[in-house]
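> mind looking at a prediction? Sequence and model below.
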Amino acid sequence: MTEKLRLKIPVLLPEVTDERDQCLTRMETMLGDQDGITEVHVVTDTAPSTLCIHYEPGRISLQRVRELAEAAGARLTKKYGHFLAKVSETSHVGRARSRAERLRSIEGVLEAEVSGAGGLRVEYDRDRVSEEALRAAIGELGLHLSHEYAERRPGSRHERAEHVEHDHGEDAHPEQESEHAHRHGNSRAELGFAIASGVFLLIGWLLPKLVALPAEWMNLLPLWAAYGFGGFFTAREAFEHIRNRTFEIDFLMLVAAIGAAILGQWVEGGLLLFLFSLGHSLEHFAMARARRAIESLSDLTPQDATVIRNGSEQVISVDDLQVGDRVRIKPNKRVPADGFVVEGESAINQAPVTGESVPVDKRPVDEPERAAKHPESIAPEHRVFAGTINGEGALTVQVTKRSTDSALARVVQMVTEAETMRSPTQEFTATFERYFVPSVLALVVLLLFAFMVLDETFSESFYRAMAVLVAASPCALAIATPSAVLSSVAAAGKSGVLVKGGAPLEHLGQLSAIAFDKTGTLTEGEPRVTSVEPYRDTTSAELLSVAVAVERLSDHPLAAAIVRHGEDSPGQVTYEARELKSVTGRGVRARIQDEWVLVGKEDLFDEAEGEALPDDLRQRVRELETSGQTTMIVRRGERYLGAIGLMDTPRETAAAMITRLRELGITRMIMISGDNQSVADAVAKHVGLDEARGDLMPDDKVRFIKDLAEHGKVAMVGDGVNDAPAMANATVGIAMGAAGSDTALETAQIALMADDLSKLPYAVGLSRKTSAIIRQNLWMSLGMVAFLIPATLLGLNIGPAVALHEGSTVVVVFNALRLLAYRDSHS
């Protein structure tokens, strides 16, 4: 059972001298409202000042805290480490849990989790325990590290953790295949031993009925063999638990079987071991299937790539590819690395990464040098992802990320970490077990001495106690939630939806409201100039020339649209602007010659010094906004030059997505925007939303999300970059287009890999299906325990009790596996 630890995590603050600093206040708010973070405060008696974060490792990982801190503008010190790996020999949830408990007992280990699918996460104090000592401890527990992930560092995307071992070329396959063969070989051996136990048990039961043997021990020979085969893996696990000072169901079953043998009930003891070993082997098989669904993601990337170096082509391992390399991709071959197209045209099947059902046309970028410097600004028609499948055309692609930093590699790493993050239901079942198991053991002790007050023999009391012990073991309860969460996370990952753990998965299905950012979420995010309104004696050319000079210094999407339009318009005059200053949420100002030029919304001019906005220009701006256009007013010195209207096209899929969410029961959906209310209302009406909030600054969005969260669970859907503070304050933060954005991939709790809203109803539907299956599993497991305890007290034998006990466990696991095949019926 994992305790809820609260740890002080020092965070370095960038150039903060006053703890009342406004940025610092926003940082505290953003982090403090995150689920799993209990307290955030400033420590000023250190140099430099630090922001102390108290968090619960069972609910939020150190890596997630690091990502949130970086998004908020701080960075974690290197005092605490985060070790993430895939391990073998953990296909049983109980076995994984006992290994995690042993790891948590190590001095310096703050939190450790091992999942039934082989995910291992350890958070530790580097001053108290080294990574080498951790590896040694993991090995002593019988866990084989099949793959280790780099610990991502803020501000250094390509920095590698020293402990990561790289596979090169063909050498990667034999080791990986050996590990797979070892794991599957053990599963087959366990199933074979269980079947052999059943065969010998049947022979031992029939033999005395069919043949009269001269000695009693001859009748017992097949039953001894049944004990040997059925108890081999059970005994091995039990003795390992004893050595690790833990007691699991394996030990209890072994004690019950030995007790049955002592009482001369060899057939019932053999039946117990046979059914238990059979149930375990089937459970391992089922969990291995879920594990393979996750592992299949990492198998998508090819091992080799054809790289062009020094004018010639050569085949190298994808691990040896460097940023800036150019690779040749033949028709119908998988893309080896993330990058952008520099030669050729083709249609690429991106379903393995983004879940998009239709191939996406790709063509070369116009400016390769600019694309290489700003890879996150590359348009979708130029960008390619590792693991996707090329179509009929040959392509030359320039690499923007190493193989370990690709979108697919990041997804696999985050899915592995998500396996180890407990959901609220898992916390509940763990708390229940903490009180339930000691209560059962106390009942068993009382039953052992029942012969002293009841008219029965010690053998009868002992037998009943063993039957209750077997019946009350919460095997199905322990696996009810993890198996469902694991299957759901795997299914989502294969469909282009990254879910970071059980908590956001459960919360997504319980939403009462969803807030959507406008720009780039409900709209295409590519605004275009639709109106140029010069004021009085100003010409259109002058208005655009001045606006372009200033906006060329900005990286805002509206600025880029104005620059594009101006450069394509006739009569342009080139001005040189300097000293650009941004006024958050309102606009920008810069100098042209000796005059200040202001470009922005109406509010900018209401607050600025100088000539007030003329009423007739204000009226024209209102008319443009009423038609759904975003307006940028331009003033040079004291002279108003006019206004520029822009419009961002609503996404074609937005209206259908809103309709589908309503069908799923999401009753309240709101669009929030920094645009004025008229523009927000126009876009909301177009996509089918009844509620829109405009004129919201970033802080206003945070406050609005907080207000929504007071009335129920709320999701915030955005791009994960500009919306990071609002997303952090929502119950669930959802980012779209995450495959092309490192920031979105890190800040969101749920990431839609494609720049496509249609996956949101799929994610909500999957979450609700998962919650339904978890409820079914809990009712099944708790109901079976509630039935078996009184039934065994009233005389139900061990054999039927074990059959029902193990049967419920297998049913629970296979019920959870149905999630692997989940499809949205409206997709």
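Everything's here; your move. Numbers count the residues shown, from 1 in each chain.

> from here on, contacts and neighbour counts on C-alpha atoms
OK.

> hang on, residue 529 is in a helix, isn't it?
No: assessed with DSSP: H, G, I helix; E, B strand; the rest coil, residue 529 is strand; it does not lie in a helix.

> show me what contacts the nearest residue in space to it that is not next to it in sequence?
In space, and not counting its chain neighbours, residue 529 is closest to residue 646: 4.3 Å by C-alpha to C-alpha, 6 or more residues apart in numbering. Applying C-alpha atoms under 8 Å, 6 or more residues apart in numbering, one finds that residue 646 lies in contact with 527-531, 558, 629-631.

> and the residues you listed, which two are the farthest apart?
531 and 558 (13.3 Å; C-alpha to C-alpha).

> burial count for residue 577?
Burial measure for residue 577: 22 neighbouring residues, criterion other C-alpha atoms under 10 Å.

> ugh, wrong one, residue 675
24.

> next, it: secondary structure please.
Of the three states, residue 675 takes coil according to three-state DSSP.

> alongside the first one, take a look at this:
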Amino acid sequence: MESNHKEHTGCDHDHGGFLGKNTELIFSLLCGALLLTGFLLNKFSSWDNTLYIYIPAYFFGGYFAAKEAFEKIRQGGFEIDFLMLVAAVGAAILGKWAEGTLLLFLFSLGHALEHYAMNKARNSIKALGSLSPGTALVKKNGTSEEVPVENLEIGDTILVKPNSKIAADGIIISGQSSINQAPITGESIPVDKHAAEDPEKWTEFASVPKENKAFTGTINGSSSLEIRVLKLSKDSTLSRLVALVSQAEAKQSPTQQFTKKFEKIFVPAVIALVILLCFAFVVVDEPFPVSFYRAMTVLVAASPCALAISTPSAVLSGVARAAQAGVLIKGGKALENLGSLSAIAFDKTGTLTRGEPRLTNVIPLNGISREEFLSCILAVERLSEHPLARAIVRDVSEMPEIPVNGTDEATDIEALQGKGVRATYAGETVYIGNPALFEEDLGHILSDGIRDQISGFQEEGHTSMLAKKGDTFIGILTLMDTPRASAKTTLKALRDIGIRKMVMLTGDHQKVADAIARQTGLTDAYGDLLPEDKVNAIRKLREQETQIAMVGDGVNDAPAMANSTVGIAMGAAGSDVALETADIALMDDKLEKLPFVIGLSRKSRNIIRQNLFISLGIVLFLIPSAIIGFTGIGPTVAIHEGSTLIVVFNALRLLAYKR
């Protein structure tokens, strides 16, 4: 899938034709062959009709340049290729057919090689689109039928054989397997997936749990799967990813905007200079053909083709390299801005933390054994649907103290207005809840020892719960949304590459924010923030740091992302909102890719600067050289086209970038 929003560089044009995609290269080589034939005949024979050789050489060498130039003129624009054509025609008028043919040969050969190199970068993006299989096995009425993926409908059940590509975004309804998700998320290790327990309740692809979700273009492992289609082929995550990466080429970076403005002033100035040089014979004692030849040489020397291609080639290569690693960068502006960051603001939940509470402390009280305490807690919380209860059940069930055959059953559970629960267990009433439940609702006075322990945990950002069975407090539980395993090392890596300020913006209590900051190494943490408070915090940070990124989930943090220099969405695979709102999307949920993508951006900025230096330096050398007659048309066009190839191949180095 290729975007129609293709960046026009001024030197780039359609190079296909009736001889296939290599038509331009074939035409260029034919021009070169005729040029060599004419030279040899002129050198070693007395045949005077070499014009019959050079005229077809002009056709083959100038065909694509003329085609593009006239198309641009018809649209009311002005094409750099047109300057080359004028110079070649000027050489012919002077009778210098060999030099004109050399100009067109080198120019067309340079373009053909440039297109080959640029297509290498574009093909890295197109390769993503080819990951999607063309057909799918649809299961209907007990039989399977192979159909084109375009004909799949939402609700269809597809059969995915072992070691084959998955044909649609959907939910796994049967089977379990390890799936290679590298095409979408860049993950190098296959991810274990299994069928959803209640697949009927999931109708929106974005909300499907990760362990039950399957992406188009990912590769199934060694077991068969059945998947219910939740997205049409044209709307799949892969299709959107390819389209957005392709369109990124059209979004101009600050450097591209600079070069466009420069060209608008530079090209008319060159034309004015060339016209003046045509009349140099009036001032200087020389014949008109000499002045005209010099003017044509300057015209070739001043063509800013290398300048026009220098930034788009680097942007395209950088975006393609990021896509290979599972990172979507939406254009040159985002790519360049990312490399200039000095500060990053993070959302907490799901970004720096796991996004789900974990059981952090289990403290039995009053001589109760740990096993007895946990058995009671597990029996009661199993009956609750509260998120904290589910987290407790999940973590307690994994503990070795819990018998394999489970515990006694609890009954008569009752939720107590957001403060906790009451139930009956082993013939006694059990309360589990926050301190306010016992002090305010039940009128108990907590001992100094219990109060001090709970206060200590709360200072560290833990959610604390007390449990009472009958007349006895049997223990304390604490839960916390714990930092990602990679958070601390990622923040250290960011600090090592020069990110001075790393702050957290969260709606959670300030004590929770401070606790996460201590554990991860953040420079600052701001808690108790509403969405509009996050926007104000970003604005204040921009006044201090000028270039700041906001990292979040792309949904709740969209306003803050919009006010930052660069918005970065975590875990954007499958999330349409995240893909739309962010400038940069980490397709998987891996925070540790941030240093890689910032390093890639900085490398891209360096290559863009190198390319600008090369392209402008060559032009500044060639124009005076042409004016004083130091270089003729042949050497000038050779150096000119050589500089264009240098900047393109320099940009292609980004495709091999590794941190």
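Structure received. Note that this is a predicted model, so its numbers are computed, not measured.

> related to what we said a few turns ago, closest to residue 797 of the first structure among the contacts of residue 646 of the first structure?
residue 527 (73.2 Å).

> what residue of the second structure matches up with the closest one?
In the second structure, the residue equivalent to residue 527 of the first structure is residue 357, according to TM-score structural alignment.

> and residue 310 of the first structure, by the same measure?
In the second structure, residue 310 of the first structure lands on residue 141 (TM-score structural alignment).

> how about the residue in the first structure that residue 251 of the second structure lines up against, nearest residue that isn't a chain neighbour?
Matched by TM-score structural alignment, residue 251 of the second structure corresponds to residue 421 in the first structure. Leaving aside its chain neighbours, residue 421 of the first structure sits nearest to residue 501 (5.1 Å; criterion: C-alpha to C-alpha, 6+ apart).

> tell me the spacing between the aligned partner of that neighbour in the second structure and residue 570 of the second structure.
Under the alignment by TM-score structural alignment, residue 501 of the first structure pairs with residue 331 in the second structure. Distance, residue 331 of the second structure to residue 570 of the second structure, using C-alpha to C-alpha, to the nearest Å: 18 Å.

> residue 306 of the second structure too?
Residue 306 of the second structure is 37 Å from residue 570 of the second structure, by C-alpha to C-alpha.

> in the second structure, which residues correspond to stretch 714-730 of the first structure?
With TM-score structural alignment applied, stretch 714-730 of the first structure matches the range 548-564 in the second structure.

> for that stretch, the distance to its chain's centre please.
Put simply, stretch 548-564 of the second structure sits 15 Å off its chain's centre (C-alpha atoms, centre = their mean, to the nearest Å).

> okay, buried residues for that stretch please.
Within stretch 548-564 of the second structure, the residues that count as buried by 16 or more other C-alpha atoms under 10 Å are 548-555, 557-564.

> neighbours of residue 331 of the second structure, just the number please.
There are 25 residues near residue 331 of the second structure, going by other C-alpha under 10 Å.

> correct me, but it touches residue 320?
No: if you go by C-alpha atoms under 8 Å, residue 331 of the second structure and residue 320 don't touch, sitting 10.5 Å apart.

> joint contacts of the two?
What both residue 331 of the second structure and residue 320 touch, as defined by C-alpha under 8 Å, 6+ apart, is the set residue 245.

> residue 320 of the second structure maps to what in the first structure?
Using TM-score structural alignment, residue 320 of the second structure sits opposite residue 490 in the first structure.

> ugh, typo on my part, it should be residue 537 of the second structure
With TM-score structural alignment as the criterion, residue 537 of the second structure matches residue 704.

> and if you look at residue 284 of the second structure?
Per TM-score structural alignment, residue 284 of the second structure is aligned with residue 454.

> ok, now how distant is the match of residue 310 of the first structure from residue 306 of the second structure?
61 Å.

> and the two? Which one has more around it.
For residue 141 of the second structure versus residue 306, the count of surrounding residues by other C-alpha under 10 Å is larger for residue 306: 27 against 5.

> helix or strand: which one has that one?
helix 305-324 (DSSP states H and E).

> and residue 774 of the first structure, by the same measure?
Residue-wise, residue 774 of the first structure maps onto helix 759-793 under DSSP H and E.

> elements contacting that helix?
The elements that helix 759-793 of the first structure packs onto, with contact taken as 3 or more C-alpha pairs under 8 Å, 6 or more residues apart in numbering; DSSP states H and E, are helix 458-472, helix 475-494, helix 502-508, helix 654-663, helix 798-817.
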